[in-house]
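pasting a predicted model and its sequence here:
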Amino acid sequence: MRSAGMRLVRAQWAPLTALAVLTLVSALLAVAVPSRTTAGYDAAAAAAAGPGADIHVKGEAGGSAAFAAVPSDAALNANALAWRDRLPPSLAEVTGEPESSVTSPSQAVDGEFRRPRLLYLGWEPGAWRRIRVVSGGFPFNRTGQTSGDMNAMVAKRYADQLGYKVGDRIGLGGLTVRVSGLYEPVNAADQFWGPRARILHPTIEYMPQTTIEADAGTALIDPAAYSRLTRDPRLKLNYDWRFPLRTGVVSAEQVRAMTRDLDAFRSAVEGRADLFPCEVSTALDNRLKEFAGRLRTAQSVVGLAFGGLVAVAAGLLLLAAGLLGERLRPILGVMRARGASLRQLAAPACGLTALAAVPSALLGYAAGRLLDAGPPQAASLYAIGLLVAAVLGLPAAMVLRERGGGLGSVTERRDDLVAARPSRRRLVLDGLLVVLAVVGVVLLRERGASSGTDPLVASVPALLGAALGVLVLRAYPYLLRAAGPILRRRTGAVAFIGVARASRQSLVGALPLAVLLLAATIAGFTSTVDTALRTGQERASWAETGGDARVDAESLDDAGLRRVRAVPGVTGAVRARVIARASSATDPAPLTVVGVDLDAYRRLAPEVPGIPDTDTGAGALVSPLAARTLGRGAVTLSRAGMDPVTVKASAQIERFPGQERNSAFVIVPYRTVAGATGFPSQVFLTGHDIDAKALRAAVPGDDVVMRRQVLRNMTGLPLVSVVHDTFRDSAVAGGVYGLLAVLLVLVVGARARGRMIAHLRALGLSRRQSRRLALVELAPVLLCAVGAGWVLGLLLPEITGPVVDLRPYTGGFAVTAHVPGLPALLGLLAALLLAAAAAVAVDRAFDTDPGNALRTGE
């Protein structure tokens, strides 16, 4: 029995090897691709949190209430631990040990200086462990001291820049601070100093309630000095318990929980009754919400691609298992005719399939984990289990077909596509498949971008591809039947024989059609969406910059404009005058007046979207917010330094380069504000390879925005990279799977085809004609499947609708023109040529001389 099994394995080594290799590759991809994508999501989550996103618990108190709540170092640290105990699990996992500090309000330094000076007094227990004294000593103050100098330390860099030394006194109104020592940080790169830059060096701040710049710094004090500050009830001290964010441990899975738990933590902080009122302050809220929206979009779109790839892999494995089953059918028929039971038939059919698939699946999973592409995913196990179950289910169904028994199961049935009549059961299954596809599309459009990783939604491309495959299989025999009489009248026999051979294929032989259709669908869908994403980001870069470059200048005269025009690469320039905080006499709401020659600007940068083509005449273009302020009549806008301008809204404009979205601005002709001086200017530039360094040198001190840098920043976002890489890999994987399907069918059926060609060669068929025959046999399946699948892939973004909403990645621009790019079209043509080359190569490799292939009497 064992020797018979080995003989069977040796006889079927080709399909068994093909099934084993395909299972291994599919299992490897099922592990590596989701893990890699998840790792990309996690990296994007860490980047989205970014620097400066620490969680702060802040409070303000003074006098006896402050000292009673925090009388010492121990009390300050005890409160830090109390806040840490209130942190929800998701926040506690991503934050480090709390850092406590108490800081006085900024106080103006007495004296005349080149620039005013502000000084903060900071009690920073964590700072003492991170500094070293370079001059003087620690600031020791007597406990209970209420008068005289207060000893404090300042950074050496602060003292050097502002001219202080040990022993100097700094007057702060009614308080005098004596510099007792100078220090330097042990490690200036320590993240502890990130939000405490004032402790290390002077920073530029504004004087309270003014726009006057001042040099600000923080002097370190000891607990006794802190106690002295609490004796003044009018002095409100700022308490800060900082929980540093460990961005390296933030994952995409935690983002949703962190967003929810931040609100819970705020409620817990505000509900604490044994301490002065405190609140939570962090930059995480907006960052996490923005990232969560982008993540949902990425997961929805990538899920569609992954679902399609799993379906393609399953189809290819079923094809391999089906070809193995076709070669086993005569053996099973003989066994059944000799009295073998269905259980005895299952041993060779299911056993051989399991021998090839199960070890290969396990090996592929192990290889995928060894690649360490990212964290393991449960979806990988589900995908591998689904693929193996589908492969093992096919031989089981094949065994059930033999329950009628005997050789008749082999010899009397004809499963040709043209001759076979679908049973009622198959018609019901086909109809059910179409209904499932329609239901999936309806659910997908209803849930929109919030569908995320819903398995039903992710299976929509596969369901649509399978439903279309059913329809194509229904129409395919009629196309072949219609082609038969036409080709029969032609003088050459190659085309007729090739179509006849294609018509005699069984349903298993038609599986390549379904696999190729699904592969073409995924390749078309991913390449189309990827092109749409790139196009949307290109439009967004034009909308944000307003040209190939933009100069934002505080003041720009005619000489400066000439310097800008003379920069290498600049071919055109249009100036705009920007006057902020203008208002009308009846409504003090501030508006921004932008003076620009719109006709010249349209000619300069026609690629900028959203600029109306209508001639405003004496009217003005207004943003929606400005339209609500101005109303329908004529309104006069003015401000100091600007001549009054009378405007009347003639049309609305959603956005204009250089202006924030949803802001109030008015676009007027440049001549109406040309006389206003002292206001910022914007210069929109176009050109080829503009020298950014020379442009910045032409306007020293002013901001220069380069469109190529804006576009690079958009495309360089971590999530965008994940989406681009996934789409590229999916398109390539779909094409490779399709080619493997073609190659598998060609190789497995090569011997039988070689014998048929030997008969035709004996009748006069030439080698050249046999090559053409190989192409004609492949052409009907290839063209029908790839053509139908490619069209479905192009339509899929429109069918899926809200799920393929790329606005989070394109600055709010909706991309509706879904067309594949030139690389995708070239890739499709290359795939078709490779399939044709494979057919010719296999025909050449298995070309058999008629004298060796035919026996006497044939």
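On my side now, so go ahead.

only C-alpha atoms for contact and neighbour calcs from this point on.
Fine.

ok, the residue nearest to residue 762 when sequence neighbours are not counted - contacts?
Counting by CA to CA, 6 or more residues apart in numbering, residue 762 lies nearest to residue 850, which is 6.1 Å off, once chain neighbours are set aside. Taking CA atoms under 8 Å, 6 or more residues apart in numbering, we find residue 850 in contact with 758, 759, 761, 762.

what's the answer for residue 345, then?
Going by CA under 8 Å, 6+ apart, residue 345 touches 332, 335, 336, 399.

wouldn't residue 376 be in contact with residue 368 here?
No - the criterion here is CA atoms under 8 Å, and residue 376 misses it with residue 368 at 9.4 Å.

and these two? which has more neighbours close in?
residue 368 (24 against 18; other CA atoms under 10 Å).

so residue 714 touches residue 535, yeah?
No - using CA under 8 Å, residue 714 is not in contact with residue 535; the gap is 11.9 Å.

gap between the residue most central in space within the chain and residue 304?
By CA atoms, centre = their mean, the chain has its centre lying nearest to residue 719, at 3.1 Å. Noted for residue 719: a distance of 16 Å to residue 304, by CA to CA, to the nearest Å.

just residue 214 next, same as before
55 Å.

what touches both of residue 376 and residue 368?
Going by CA under 8 Å, 6+ apart, residues that sit against residue 376 and also against residue 368 are residue 31.

give the contact list for the residue nearest to the centre of the chain.
Neighbouring residues of residue 719 by CA under 8 Å, 6+ apart: 40, 41, 44, 294, 295, 298.

which of the residues you listed fall in strands?
Using DSSP state E, no member of the contacts of residue 719 falls in strands.

and the residues you listed, which two are the farthest apart?
40 and 294 (13.0 Å; CA to CA).

count of residues packed around residue 433?
Close neighbours of residue 433, defined as other CA under 10 Å, add up to 18.

what sits up against stretch 803-815?
Stretch 803-815 has contacts (CA under 8 Å, 6+ apart) with 293-294, 297, 300-301, 444-445, 448-451, 529, 532-533, 535-537, 539-540, 714, 720, 797.

this is the other structure I want to compare:
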Amino acid sequence: MNTRTVAPAWVRVRLRTAPGAAAALALLVALTACLAAAFPRALDRYEDAGLARAVDQATPKRTVLTVTAPQPGLQLPAEERYQALLPPALGRQFARVAGAVPAPLSVDAAQSSYGVQNTADLSAPDPWLPRPYGIPAQIRLAAQSGLAAHSTVREGRLPRADGEVSAESAEVEAAVTAETARSLHVKVGSVVHVPAVSRPPLAVRVTGIVTPREPNGAYWSAQTLLRTPALVRIPGNPDPLFYWLGALLLPPEAAPALLATNGQPVRYWQIAPDPGALHAYDLDRLTSAVATLEAGPGLGRIRAATDPAAQADTDLDDVLTAYRRLTSGVGPLVAVAAFGGATVALVVLLMAGGLAADRRRAELALLRARGASLRGLTGRLLTETAVVAVPAGAVGLGAALLAVDEGRRLPAVAAAVAVTAVACAALPLRAALAHRTVRVHAPREDTMSVRPSRGRTVAELTLLVIAVGAVIALRRRGVSGASDGSGDQLVSLAPVLIGVIAALVLVRLYPLPLRLLIRPAARLRGAVGHLSLARAGRTSVSAVLPLLALLTALTTAAFGGSVLAGVAGARDHAALIAVGADARVEGTGVLPAALPDRVRRTPGVRAVTEAAVNYQAKAGTGFTQVTLAGVVPADYAALSGRTGLGAFAQDALRRPSGGGSPLPALASPSVARTYGTQPFPVRLDDGSDVTVRIALVRERTPAVIGTSFLVVDRSGLTRQAARTSTLLLTGDRLDAGALRRAAGASVGVELRSAVRARFVDSPLQSGAERIYTAAVAAGTGYAVLALLLALLRSAQERGAMLARLRTMGLTRAQGRRLLVLESLPQAVLAAAGGALTGWATIRLLSPGVDLTTIALPTNVGATGASALRADPLSLAVPAVAVLLLAVAVAAVQAWWTGRKGSVRELRAGDAR
């Protein structure tokens, strides 16, 4: 057969005769290519945003690369020393230092700077400067480039260097920021004298007060002292003695004047990284680039450009390492959802090709019988499919690039190409497999009659070994502790592999219950039950594909739903621990007596528990600091039970009736280990003493946030110590504004809901949740499509069968029951198997999955509620939905067939 001349005509004829099938394939390919291409770009966007947030939160003080070099050597002539400190020389060196920064690390030139400053602070003897504790203020002189571009003059003018400035200059000009002027009482025209070596002090005249244009930018925040003065405590002194430390900003041309002081001046170059140019996929290269600048070839190039003794320092490598830990915990969890959704989409594409091949089985068999070669036939089918799939894949890729305008293009293009290639190859490969032998009638492939081949058994055992290995690897290493690599991809595939094995096992077991039910059904009076079981047993063995899609989708949905529920639960629990109840009202001292009643009347408040919290209590003879809370046992026991934070029986905490008995106390484990069960004294804030005996030990308690506490009956405390300082509120839909109005401005109000909202501190975490939700939703949608394709595959034949039975007296109601009962075995198998597989997957993988990384910020530790647990709704809802959908489709098909009439259906069935 001449494929070159026949194929174009073949394609045109097929597109004209089956436009609906071509349009459905195009829509499926376009949608799948769009989702596949959008996923890596969306992941890149969230990861890049998370990296930028991590760098921004680290502050420029940690992320800026600071290169320092000592002052020029004394052996040089004075003129050369001066020239080495002036902007032309430092500017040239700055350009070479910036050029030494290797890719992918990018320099933010606008926020980078260079200059000269003293490293030893200079004492200013001027009496008008503030002197707390009688200690003179300390001054740092900085001649930094770019002052005019990064500040706005508030008063006076910017400093200038009139004439040539040298170490012999008696006076220089300077500017200060508004914060420095306010704290150090500096005004325009003020003169600050700093000590000089072997000459009178250097006079620094303030000519202007400036306001930073970007106070949080690297120019001002790499050295915060340039912007904000600090109260510094004298180290090594037992008494808290402080002095002011501030900076005077000299013009860069006045830098040689620093050589006259004993402040040990140094040259410096501050290289600020550009956060917008940092990409998470370059994390390894970024870490390597920072390492080479700190102690590698990059540092050698910096020293060649500046000074042999130059040093480079930055904490950007620590920031990148912390972000790597975050991605290593979030990435594999997202990969689980991605692999699950991709597997279901792949199965649907293969099913679409299989459905097309089955519908055209007679046509293709006739072509083979008339002499068409297998190669020519598959070439025709590939051309026919490619004409539809390739443009659809391109449209899907374009839509993804427009919808997600950030991220790399290459992975998106590769994903879309892969989808298009699978869509193009599904029909030709399925046809080649079915028609490799020329035959007129296809052999029967019922699940009740066909026995699995040896090759299938070997393939199933191989997949079983791979799945078991992946589960064992995950349980040993854990998702959150896995590093990137091919092994981790296998770990992320574990839920999918478990779904594959479950599908293959269930298909093998599927005939057994049908055989057991056939005999009891045969004794029933009606023929519908027996006929439905017989029809269910004639399901083609190729039903493994829709079952695989359903099980994979249900397993991924159960795993993903449990992950999302676990994340929400971990945040709720962490917020509850941080607040102690649904809301916490607490002041710096004793609360007003009328406040509990006002708060109790606030909308949404169900209960108010009062507590007297002594944060400075001293326990034992060693006066160890501990937090003691005085409570009403009945109210506090009820609150502990409602919140689940250290529940106890109220009688165990009641004050004994005898006056001299110690108070029973609820203690944290650390306090209990220290004092045991023997009575010991506790001194309270008001100076009174109380003797307590530990009767209960709990990890946490609502009134105290911490791990060192005692809780006692407040009736055993003095009147002053028992006064209420904290209110713990429980209720639904608490109104934060109403609570703050009731509490007053001097009392702090903290809601559990507000604390929970702050726990997502990285776009990577929130983005991972959205991607996970989208992947689970897409997988579920494709699973529904797989179920519809499976039902559509036999819809025409079932319609013809129903029409024949109606000619023999079958009623419409019996027809509906027949189709529903016929579809129930597979639907029940998929629903029950999916729920069971999802539950087993979660139980198997939960020891290796820690949700802390994706659920909580890095500065919040594990709360004990971060382990992965099966979520009943995530297991039940998808399974029930599959069952209901199968029944609904069968009922709709029976109703539609009844409307169309028997003659037309019989003709359609004969044509098949």
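Arrived safely. Just so you know, these numbers come straight off a predicted model, no measurement behind them.

work out the TM-score between the chains.
Taking TM-score structural alignment, normalised by the length of the first structure as the basis, the two superposed chains have a TM-score of 0.84; 847 aligned residues with a CA RMSD of 4.6 Å.

among the contacts of residue 345 of the first structure, which one has the most neighbours?
Neighbour counts for the contacts of residue 345 of the first structure (other CA under 10 Å) peak at residue 332, which has 27 neighbours.

and that one? What does it align with in the second structure?
Here residue 332 of the first structure is matched to residue 364 in the second structure, going by TM-score structural alignment.

tell me who's in contact with its match.
So residue 364 of the second structure contacts 431, 435 (CA under 8 Å, 6+ apart).

same thing with the one 5 residues further on?
Under the criterion of CA under 8 Å, 6+ apart, the contact list for residue 369 of the second structure reads 438, 439, 440.

quick check on those residues: which are buried?
residue 438 (16 or more other CA atoms under 10 Å).

among the contacts of residue 369 of the second structure, which lie within helices?
Among the contacts of residue 369 of the second structure, none falls in helices (DSSP state H).

quick one: buried residues of whichever helix or strand residue 830 of the first structure is part of?
Following DSSP states H and E, one finds residue 830 of the first structure within helix 822-845. For helix 822-845 of the first structure, a neighbour-count test (16+ other CA under 10 Å) marks 824, 827-828, 831-832, 835-836, 838-843 as buried.

stretch 737-747 of the second structure too?
739, 740, 742, 743, 747.

cool, stretch 83-91 of the second structure as well?
Neighbour counts over stretch 83-91 of the second structure (16+ other CA under 10 Å) mark 83, 84, 85, 86, 87, 90, 91 as buried.

how about the last one, secondary structure?
Assigned by DSSP: H, G, I helix; E, B strand; the rest coil, the conformation of residue 91 of the second structure is helix.

checking the closest residue to it other than its chain neighbours next. Helix, strand or coil?
Nearest non-adjacent residue to residue 91 of the second structure, counting by CA to CA, 6+ apart: residue 114, 7.5 Å away. The three-state label given to residue 114 of the second structure by three-state DSSP is strand.

what does residue 114 of the second structure correspond to in the first structure?
Under TM-score structural alignment, residue 114 of the second structure pairs with residue 100 in the first structure.

ok, that match touching residue 124?
Yes - contact criterion CA under 8 Å: residue 100 of the first structure and residue 124 qualify, at 6.8 Å.

and these two? Which one has more around it.
Neighbour tally, residue 100 of the first structure and residue 124, criterion other CA under 10 Å: the higher count belongs to residue 100, 23 against 20.

for that one, list the residues it contacts.
Applying CA under 8 Å, 6+ apart, the residues contacting residue 100 of the first structure are 76, 77, 80, 124, 125, 126, 239, 240, 241, 242.

let's see which of those end up in helices.
Per DSSP H, the contacts of residue 100 of the first structure map to helices at 76, 77, 80.

now the strands for the stretch 1-150 of the first structure?
Chain-ordered strands for the stretch 1-150 of the first structure, with DSSP state E, counting those that start in this stretch as the definition, fall at 55-61, 99-103, 107-108, 117-123, 131-136, 150-155.

residue 209 of the second structure - that's part of a strand, no?
Yes - checked against three-state DSSP, residue 209 of the second structure lies within a strand.

look up how far residue 154 of the second structure lies from it.
Where residue 154 of the second structure is concerned, residue 209 of the second structure sits at a distance of 5 Å (CA to CA).

before we move on, what about residue 395 of the second structure?
Shown here: residue 395 of the second structure relative to residue 154 of the second structure, a distance of 56 Å by CA to CA.

looking at those two, which is more packed in?
For residue 395 of the second structure versus residue 154, the count of surrounding residues by other CA under 10 Å is larger for residue 395: 20 against 14.

hmm, the more buried one is touching residue 30, no?
Yes - judged on CA under 8 Å, residue 395 of the second structure makes contact with residue 30 at a distance of 6.1 Å.

max-length helix in the second structure?
helix 316-359.

show me how far that helix is from its chain's centre.
15 Å (CA atoms, centre = their mean, to the nearest Å).

mean deviation of the helix or strand just after that helix from the first structure?
On the C-terminal side of helix 316-359 of the second structure, the closest following helix or strand by DSSP H and E is helix 361-369. Following the fit onto the first structure, the mean deviation recorded for helix 361-369 of the second structure is 3.0 Å by mean CA distance after the TM-score superposition for the first structure.

ok, which stretches of the stretch 201-350 of the second structure are strands?
Assigned by DSSP E, counting those that start in this stretch, the strands in the stretch 201-350 of the second structure fall at 202-212, 230-233, 242-249, 265-271, 311-313.

pick the most deeply packed of the ones you listed.
Of all the strands of the stretch 201-350 of the second structure, strand 265-271 has the most neighbours on average by mean count of other CA atoms under 10 Å, namely a mean of 25.

hmm, who's touching it?
64-71, 85, 94, 98, 107-109, 111-120, 222, 258-259.

now a PyMOL select for only the buried ones of the residues you listed.
In PyMOL, a selection of the buried entries from the contacts of strand 265-271 of the second structure looks like this (16+ other CA under 10 Å):
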select buried, resi 64+65+66+67+68+69+70+71+85+94+98+107+108+111+112+113+114+115+116+117+118+222+258+259
